[in-house]
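Peer 1: dropping the sequence and predicted coords here.
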Amino acid sequence: MTSPADRLQAVRARIAAAARAAGRDPATVSLLAVSKTWPAGAVRELAALGQGDFGENRAQELIGKAAELADLPLRWHFVGQLQRNKAAGVARLGAVVHSVDRMSLARALARVGTEAGRPVEVFLQVDLGGPEGELAVRGGADPADVPALADAVAAEEGVVLRGLMAVAPRGTEPGPAFARLAALAERVRRDHPGARELSAGMSADLEEAIAAGSTLVRVGTALAGVRPLPSREDESHPSHGSQQPG
């Protein structure tokens, strides 16, 4: 069994190597530790090693864990499917929301950001589909709708558009999907220069994502080893009952 320090070092080394292989500065790629199902003590241990960004995919778990770790200067991210009636609790924490895929959710977050005087930072989630004949079950907006959604979200005063987010389809090589995502991200940046970030890549495919331009990788399994609690859910979408571990 490796220690948390060893696993964190190994993930950081993978990120740095992938960035250099793509001709990029490793400092341009951030690590988001997806801490779903981890006890607060595990988050605290990684925080002591210098990890500051953590992601959750359930609103209740995020809110509870953030309260328990309120003494630490952590940056929380929400990477799961977010219901509008839970958006306020997540947004009030200052969490970055990676899964905005419809204007109704963006407006709910914007209301909280406006009331708090602190805009909510958001990513638009893109549906990259799946293998032929398989339904896309990871959530997200249709790629064809993303430019218009970006325009609408960017016009809301209570949110700040940081960029795009996606999960690679299951059962296929992730490279082509990430390439499509990168092209779409570049199109969005032309209209919204501040939306420069790309949240893509997990434990199994972070190298391919970084090669395509990812600026933030969401990693859980490679940091945690065996999950502290059993979970069949994905690092990004509990309600889709699908994927990964990351």
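Peer 2: In hand now; what should we look at?

Peer 1: use CA for all of it now, contacts and neighbours both
Peer 2: Fine.

Peer 1: helix or strand for the residue lying closest to V100 once chain neighbours are set aside, which one?
Peer 2: Closest residue to V100 apart from its sequence neighbours, by C-alpha to C-alpha, 6 or more residues apart in numbering: L124 at 4.8 Å. Assigned by DSSP states H and E, L124 falls within strand 120-126.

Peer 1: also this one, for the comparison:
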Amino acid sequence: MGAGSLGGVSRREEIAANLTAVRERIDRACEAAGRSPEVISLIVITKFHPVEDIAHLVDLGVTDIGENRDQEAGAKMAELDPAVRSQLTMHFVGQLQTNKAKSVVAYADCVQSVDRPKLAGALDRAVAARAGDAGGEASLDVLLQVDLGEGEDAGRGGIPPAELTHLAETVAGTHRLRLRGLMAVAPLGLDEEGTAAAFARLADLAQEVRTTHPEATILSAGMSGDLELAVAAGATHLRVGTAILGSRPDRR
């Protein structure tokens, strides 16, 4: 695929430099937290960026990407060269309506934004239907999205912590969904101390879930602006977009 250029630097070179800088940030954060970088998975958020960028990412060693709009994500996955797609784990990280469940399970390897029992049921049925059509077994990894905001600060998506145990039990009781952990976005408007406290709360909730669901080992938290705080809190998966691909272009 062709690459654009800016000031003599190819798009691939631009992405490579940004990717190196982010990986160095992760390395430093892990050193400060006494953790190994090997336990951190980097998910590059490719929303609004073209398929060509995804091909560059794969060529640069990226194995995980994330999208949060069903229509865009489905179109990109269909457009990707099968050889490129086969090297990727595709995470759906956006808010999801139940009527989109069938569409999403057709291309996503993991849905990180399960936030209510009704959605869990819709995804389970969609995976079962897809397995039936294919004449075989199928499953879907899912994370439970937790709303870390309180009072007026709530509302960035996710289930209230008080309802988390019930949702975990619901997902664990499905036939086709595999509960793999938790995901959250830091509430808006917090300073560094507040964000660190929010991620620490998420880590505590994750530990509680793992007491009864030991397979739920993923903790997805942290983005371009706060990944260091997420690493310090024990995040296993970081969702980084802007710091690697730059500002999102206008919607196509």
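Peer 2: Thanks, I have it. The structure displayed is predicted, hence computed values, not measured ones.

Peer 1: so where is the strand holding L124 of structure 1 in structure 2?
Peer 2: Aligned using TM-score structural alignment, strand 120-126 of structure 1 spans residues 140-146 in structure 2.

Peer 1: follow-up on the earlier one: off-centre distance for the strand holding L124 of structure 1?
Peer 2: Strand 120-126 of structure 1 has its average C-alpha position 9 Å from the chain's average C-alpha position, going by C-alpha atoms, centre = their mean, to the nearest Å.

Peer 1: whichever helix or strand comes after that strand corresponds to what range in structure 2?
Peer 2: Using DSSP H and E, the helix or strand that follows strand 120-126 of structure 1 in sequence is helix 146-154. Aligning helix 146-154 of structure 1 against structure 2 (TM-score structural alignment) gives residues 164-172.

Peer 1: how about the matching stretch: buried residues?
Peer 2: Buried residues in stretch 164-172 of structure 2, defined by neighbour count with 16 or more other C-alpha atoms under 10 Å: 164, 167-168, 170-172.

Peer 1: ok, now stretch 78-91 of structure 2?
Peer 2: Buried-residue list, stretch 78-91 of structure 2, by 16+ other C-alpha under 10 Å: 84-85, 88-91.

Peer 1: turn these into JSON lines, columns for distance to E215 of structure 2 and secondary structure.
Peer 2: What follows is the buried residues of stretch 78-91 of structure 2, written out as JSON lines (distance: C-alpha to C-alpha, whole Å; DSSP: H, G, I helix; E, B strand; the rest coil):
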{"residue": "V84", "distance to E215 of structure 2": "29", "secondary structure": "helix"}
{"residue": "R85", "distance to E215 of structure 2": "26", "secondary structure": "helix"}
{"residue": "L88", "distance to E215 of structure 2": "22", "secondary structure": "coil"}
{"residue": "T89", "distance to E215 of structure 2": "18", "secondary structure": "strand"}
{"residue": "M90", "distance to E215 of structure 2": "20", "secondary structure": "strand"}
{"residue": "H91", "distance to E215 of structure 2": "18", "secondary structure": "strand"}
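
Peer 1: nearest to A235 of structure 2, of these?
Peer 2: The nearest member of the buried residues of stretch 78-91 of structure 2 to A235 of structure 2, counting by C-alpha to C-alpha, is H91 at 16.0 Å.

Peer 1: structure 1: which residue goes with that closest one?
Peer 2: Correspondence of H91 of structure 2 to structure 1, assessed by TM-score structural alignment: H77.

Peer 1: for its match, give me its contacts.
Peer 2: Neighbour list for H77 of structure 1: 53-56, 95-98 [criterion: C-alpha atoms under 8 Å, 6 or more residues apart in numbering].

Peer 1: got those as JSON lines, with secondary structure columns?
Peer 2: JSON lines is the format used below for the contacts of H77 of structure 1 (DSSP: H, G, I helix; E, B strand; the rest coil):
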{"residue": "D53", "secondary structure": "strand"}
{"residue": "F54", "secondary structure": "strand"}
{"residue": "G55", "secondary structure": "strand"}
{"residue": "E56", "secondary structure": "strand"}
{"residue": "A95", "secondary structure": "coil"}
{"residue": "V96", "secondary structure": "strand"}
{"residue": "V97", "secondary structure": "strand"}
{"residue": "H98", "secondary structure": "strand"}
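
Peer 1: need those in CSV (columns: distance to A108 of structure 1 and neighbour count).
Peer 2: Output for the contacts of H77 of structure 1, formatted as CSV (distance: C-alpha to C-alpha, whole Å; neighbours: other C-alpha atoms under 10 Å):
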residue, distance to A108 of structure 1, neighbour count
D53, 24, 20
F54, 23, 26
G55, 20, 26
E56, 19, 26
A95, 14, 24
V96, 14, 20
V97, 12, 30
H98, 14, 26
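
Peer 1: keep only these that stay in contact in structure 2.
Peer 2: Checked against structure 2 using both residues aligned by TM-score structural alignment, their matches' C-alpha atoms under 8 Å, the contacts of H77 of structure 1 keep these contacts: 53-56, 95-98.

Peer 1: now, which of those residues sits nearest I15 of structure 1?
Peer 2: I15 of structure 1 has its nearest neighbour among the kept ones among the contacts of H77 of structure 1 in D53, at 15.3 Å by C-alpha to C-alpha.

Peer 1: check the gap between that closest one and E115 of structure 1 for me.
Peer 2: 25 Å (C-alpha to C-alpha, to the nearest Å).

Peer 1: with L62 of structure 1 instead?
Peer 2: Taking C-alpha to C-alpha, one finds L62 of structure 1 at 21 Å from E115 of structure 1.

Peer 1: contacting residues for G129 of structure 1?
Peer 2: 135-137, 169 are the contacts of G129 of structure 1 under C-alpha under 8 Å, 6+ apart.

Peer 1: and which of those is nearest to S30 of structure 1?
Peer 2: P169 (22.0 Å).

Peer 1: ok, that closest one touching G130?
Peer 2: Yes - the criterion here is C-alpha atoms under 8 Å, and P169 of structure 1 meets it with G130 at 4.7 Å.

Peer 1: between these two, who's got more neighbours?
Peer 2: Set P169 of structure 1 next to G130 and count neighbours by other C-alpha atoms under 10 Å: P169 wins out with 21 against 17.

Peer 1: what does the more buried one align to in structure 2?
Peer 2: That one, P169 of structure 1, aligns with P187 by TM-score structural alignment.

Peer 1: again with A212 of structure 1
Peer 2: Alignment note (TM-score structural alignment): A212 of structure 1 maps to A233 of structure 2.
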